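A.B. asks: Requesting a structural model of the entry that follows:
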Amino acid sequence: MLNIFTITGNLLAETTATFDFPKEAQTVRAKGKELFQVGGKGINVAKAFFKLSKQKPYAIVFPAGFTGERCLHWMKEKKFATPIAVQIEGETRIGLVCENQKSKKQTTFLGSDIPVPTSAFDQAINKILKLAKKGDVIAFCGSFPNWKKSNTSKIVKLAKQKDLLLCVDTYAQPLLDFAQEDLFLLKINKKEFLTTFTQKALTEKTLSNVANKSKVKNIIVSNSSGKIFASLNGKIVSVNAPKIEREVSATGCGDAMFASLIYEITQKSSLENALKISIARASASAEISATSDWSEMRAKKLLKQIS
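C.D. replies: Predicted coordinates:
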């Protein structure tokens, strides 16, 4: 059985509550019970992967302070992953999702990012080094405060040393660094594709040109509700996203797609089939509010639109 290691550099301690939205400078109490959960792209990917495989991935996290301990406790309680924690100084960022009781619209407030020291990152790499075996997957997910280019080299070196599949879904500086490396999979959105690879448009031709010059084996370019383009071991494919009944929340759809791609890869599915079912699962995820609670029956129904 292959091991999956998700890396989350930016944990989020998130509380969701419903309010009667007040005017400024007023105090208002939450209506009903508050919901606490842990976020961060790698956490979402771990949850979605567990839904599909019933196998707990290893979740590399960097908790800080009391809030970080609360996040760890929640992860252990939910039992969707095996946390591998490297403690850092500070206080894990908090998020408050405020739902308007009347309109049901949500407003989110996010706290400040906590920088991850190089020494903490090195500890995480050493933990993976001890546990990983040939063929395992590293999924580098989301933002990473205080990112250093040397971090990229360390992960790439680890992947080569242990013969691991390195899959990346990130942005900002980590994306710029990883895009130049020998990855198994890079998931990127249209805007990031254009800026990272200095292209004026996203077409099969521009993706082919990028793929021919890149060391990345598989590049998948998401495009919200538009056409998804991919270079799969040099083969260029494009897939239209299925039409969904009603979008409830697009947040986390990309995480569901990334987790599904990794799962299908571990199941030895063809890359093209892995892409299609992953698009269907992401679309099904958009019809609900929770990242990893989509219906597989609904996903397979949506798959018929793109098969």
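A.B. asks: CA only for contacts and neighbour counts going forward, please
C.D. replies: Will do.
A.B. asks: how about the strands in the protein?
C.D. replies: 4-8, 12-19, 31-39, 58-61, 82-85, 94-100, 106-110, 137-141, 165-169, 185-189, 218-222, 227-232, 235-240 (DSSP state E).
A.B. asks: among those strands, which is nearest residue 253?
C.D. replies: Of all those, strand 218-222 sits nearest to residue 253, with 10.5 Å by Cα to Cα.
A.B. asks: got the buried residues for the closest one?
C.D. replies: 218-222 (16 or more other Cα atoms under 10 Å).
A.B. asks: next one: stretch 45-55
C.D. replies: Judged by neighbour count using 16+ other Cα under 10 Å, the buried positions of stretch 45-55 are 45-51, 55.
A.B. asks: which among these gets closest to residue 187?
C.D. replies: Nearest to residue 187 out of those is residue 45 (Cα to Cα; 12.9 Å).
A.B. asks: who's in contact with that closest one?
C.D. replies: Residue 45 sits next to 6, 141, 255-256, 258-259 when contact means Cα atoms under 8 Å, 6 or more residues apart in numbering.
A.B. asks: In this structure residue 299 contacts residue 277, no?
C.D. replies: Yes. Between residue 299 and residue 277 there is a contact under Cα atoms under 8 Å: 7.4 Å.
A.B. asks: More neighbours: the two, which one.
C.D. replies: residue 277 (23 against 20; other Cα atoms under 10 Å).
A.B. asks: Could you measure from the more buried one over to residue 165?
C.D. replies: According to Cα to Cα, to the nearest Å, residue 277 and residue 165 sit 20 Å apart.
A.B. asks: again with residue 218
C.D. replies: Using Cα to Cα, residue 218 is found at 11 Å from residue 165.
A.B. asks: same thing with residue 141?
C.D. replies: Counting by Cα to Cα - residue 141 and residue 165 are separated by 14 Å.
A.B. asks: okay, the two: which has more neighbours?
C.D. replies: Remark: of residue 141 and residue 165, residue 141 carries more neighbours, 25 against 22, as counted by other Cα under 10 Å.
A.B. asks: I have a second one here; can you model it like the first so I can compare?
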Amino acid sequence: MTSRIVTVTLNAAIDKTYYLPEWRHGTVMRSERVLAAAGGKGINVARVLRHLGHASVTATGFAAGYNGRFIAEKVGEAGIVPDFVEAEGESRLCLNFIDGRDGASTEVLEPGPDIRSLDLEAMREKIRGAASGAALVIFSGSLPRGCPADFYAELIGIARDAGAEVFLDTSGAALAEGMKARPAFIKPNEDEIRPWMAGAAGGEDGFRQAAAALADQGIPNVAVTLGAEGAVAGAGGQLYRVRIPRLEAVNAVGSGDAFVAGFAYGYVRGWPVERSLRHAAAAGCANALSDAAGEVRPTDHERLLREIQVDVLA
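C.D. replies: Take a look at the predicted model:
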């Protein structure tokens, strides 16, 4: 029986992607094509898990107003179980403008609803119930207004007490506080890892040192994603360098979420770290070849698996 994975998106969104012939500052532009999908980092993770073939995926988080109902509906249509906490206000829109000349992406992200104390308590109860019987709970994305900086740390403790393993993918104060709860996996990107590089060398050596330092703090699996340069990871006292092929990216938004999904897919199956990292990197690359965030074509993923290189570092 397939192990259930729960993704948590506290600041869920409608992701709208606009494809423009060219980006022109200060002018009226007409989009050639528009895509709208349920979004937010955890929902992207959930969708990629389904594309990779994981059968049992539940998505939770806060969903507010008309946008929240749209998000829950689209999640269900993707074969994911929607189990959101309804909040007042309106879930956010995240706008992504793609420049047709070079594929460059410009994003505008709304802040999302204001979360009240009763919503926080409802989320605690939701996580307690959702984590019971789940193999893994993945917390992803920013905290909406009204959530304390240590809310992820609190929810991680609740999920772990209910018997689930926990991943965390966030940034800033939410990451710093959340790491205190010792999640089994974190995935900062090259910008998010910089606060932990103080005194370290720049470039790849600095990323290696930061990954090793975070692993030493009691987090078993740390992956620092480096965009087109792949990733550096630390796990079980060992460092790994993940190299990816050169790609003609269509839309790289969501590739970090796809990486988390790929690693989670292998993690719940007990795969070796190298295999899980290869699966993760192939998912991230495959996402970049799709129009929308959190979209992975299995054929792309299977092809890219053969092109990912994972090296053990001395």
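A.B. asks: Superposed, how do the two chains score by TM?
C.D. replies: Taking TM-score structural alignment, normalised by the length of structure 1 as the basis, the two superposed chains have a TM-score of 0.85; 302 aligned residues with a Cα RMSD of 2.8 Å.
A.B. asks: quick revisit: which of the contacts of residue 45 of structure 1 also appear as contacts in structure 2?
C.D. replies: Using both residues aligned by TM-score structural alignment, their matches' Cα atoms under 8 Å, structure 2 keeps these contacts from the contacts of residue 45 of structure 1: 6, 255-256, 258-259.
A.B. asks: Among the residues you listed, which ones are in helices?
C.D. replies: 255-256, 258-259 (DSSP state H).
A.B. asks: Name the residue closest to the centre of structure 2, please.
C.D. replies: With distances taken as Cα atoms, centre = their mean, the residue of structure 2 nearest its centroid is residue 257 (3.1 Å).
A.B. asks: ok, back up a step: what touches both of residue 218 and residue 165 of structure 1?
C.D. replies: By Cα under 8 Å, 6+ apart, the residues touching both residue 218 of structure 1 and residue 165 are 183-184.
A.B. asks: Could you find the closest non-adjacent residue to the aligned partner of residue 259 of structure 1 in structure 2?
C.D. replies: If you follow residue 259 of structure 1 across to structure 2 using TM-score structural alignment, you land on residue 261. Once flanking residues are discounted, residue 261 of structure 2 sits nearest to residue 45: 5.1 Å by Cα to Cα, 6 or more residues apart in numbering.
A.B. asks: same question, residue 279 of structure 2
C.D. replies: Nearest non-adjacent residue to residue 279 of structure 2, counting by Cα to Cα, 6+ apart: residue 262, 5.2 Å away.
A.B. asks: so the residue nearest to the centre of structure 2 touches residue 41, yeah?
C.D. replies: Yes. Between residue 257 of structure 2 and residue 41 there is a contact at 5.9 Å, judged by Cα under 8 Å.
A.B. asks: In helices, which of the buried residues of stretch 45-55 of structure 1 appear?
C.D. replies: The helices, defined by DSSP H, take in 45-51 from those.
A.B. asks: which of the residues you listed sit farthest apart?
C.D. replies: Checking those with Cα to Cα, the most distant pair is 45 and 51, at 9.9 Å.
A.B. asks: circling back to that earlier point, possible to save the strands of structure 1 as CSV with distance to residue 147 of structure 1?
C.D. replies: Formatted as CSV, the strands of structure 1 follow (distance: least, Cα to Cα, whole Å):
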stretch, distance to residue 147 of structure 1
strand 4-8, 12
strand 12-19, 17
strand 31-39, 19
strand 58-61, 15
strand 82-85, 18
strand 94-100, 20
strand 106-110, 20
strand 137-141, 13
strand 165-169, 15
strand 185-189, 18
strand 218-222, 22
strand 227-232, 27
strand 235-240, 32
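A.B. asks: Quick one: closest of the ones you listed to residue 175 of structure 1.
C.D. replies: Once the strands of structure 1 are compared by Cα to Cα, strand 165-169 is nearest, at 7.9 Å.
A.B. asks: Show me what that closest one is packed up against.
C.D. replies: On a contact count with 3 or more Cα pairs under 8 Å, 6 or more residues apart in numbering; DSSP states H and E, strand 165-169 of structure 1 meets strand 137-141, helix 149-162, strand 185-189.
A.B. asks: Average offset of it relative to structure 2?
C.D. replies: Superposing on structure 2 and averaging over aligned pairs (mean Cα distance after the TM-score superposition for structure 1), strand 165-169 of structure 1 comes out at 0.6 Å.
A.B. asks: Report the angle between that strand and strand 218-222.
C.D. replies: Taking axes from the mean of the first three to the mean of the last three Cα atoms, to 10 degrees, one finds strand 165-169 of structure 1 and strand 218-222 inclined to each other by 20 degrees.
A.B. asks: got a list of contacts for strand 165-169 of structure 1?
C.D. replies: So strand 165-169 of structure 1 is contacted by 135-142, 156, 159, 175, 178, 183-188, 258, 262 (Cα under 8 Å, 6+ apart).
A.B. asks: corresponding residues in structure 2 for the longest helix seen in structure 1?
C.D. replies: For structure 1, the helix with the greatest residue count under DSSP H is helix 271-286. Using TM-score structural alignment, helix 271-286 of structure 1 corresponds to residues 273-288 of structure 2.
A.B. asks: what about stretch 82-96 of structure 2, how long is it end to end?
C.D. replies: End-to-end distance (Cα to Cα), stretch 82-96 of structure 2: 24 Å.
A.B. asks: what distance separates stretch 126-144 of structure 2 from the middle of the whole chain?
C.D. replies: With Cα atoms, centre = their mean, to the nearest Å as the basis, stretch 126-144 of structure 2 stands 13 Å off its chain's centre.
A.B. asks: same question, stretch 200-208 of structure 2
C.D. replies: 23 Å.
A.B. asks: same deal with stretch 247-261 of structure 2?
C.D. replies: Remark: stretch 247-261 of structure 2 is offset 10 Å from the chain centroid, using Cα atoms, centre = their mean.
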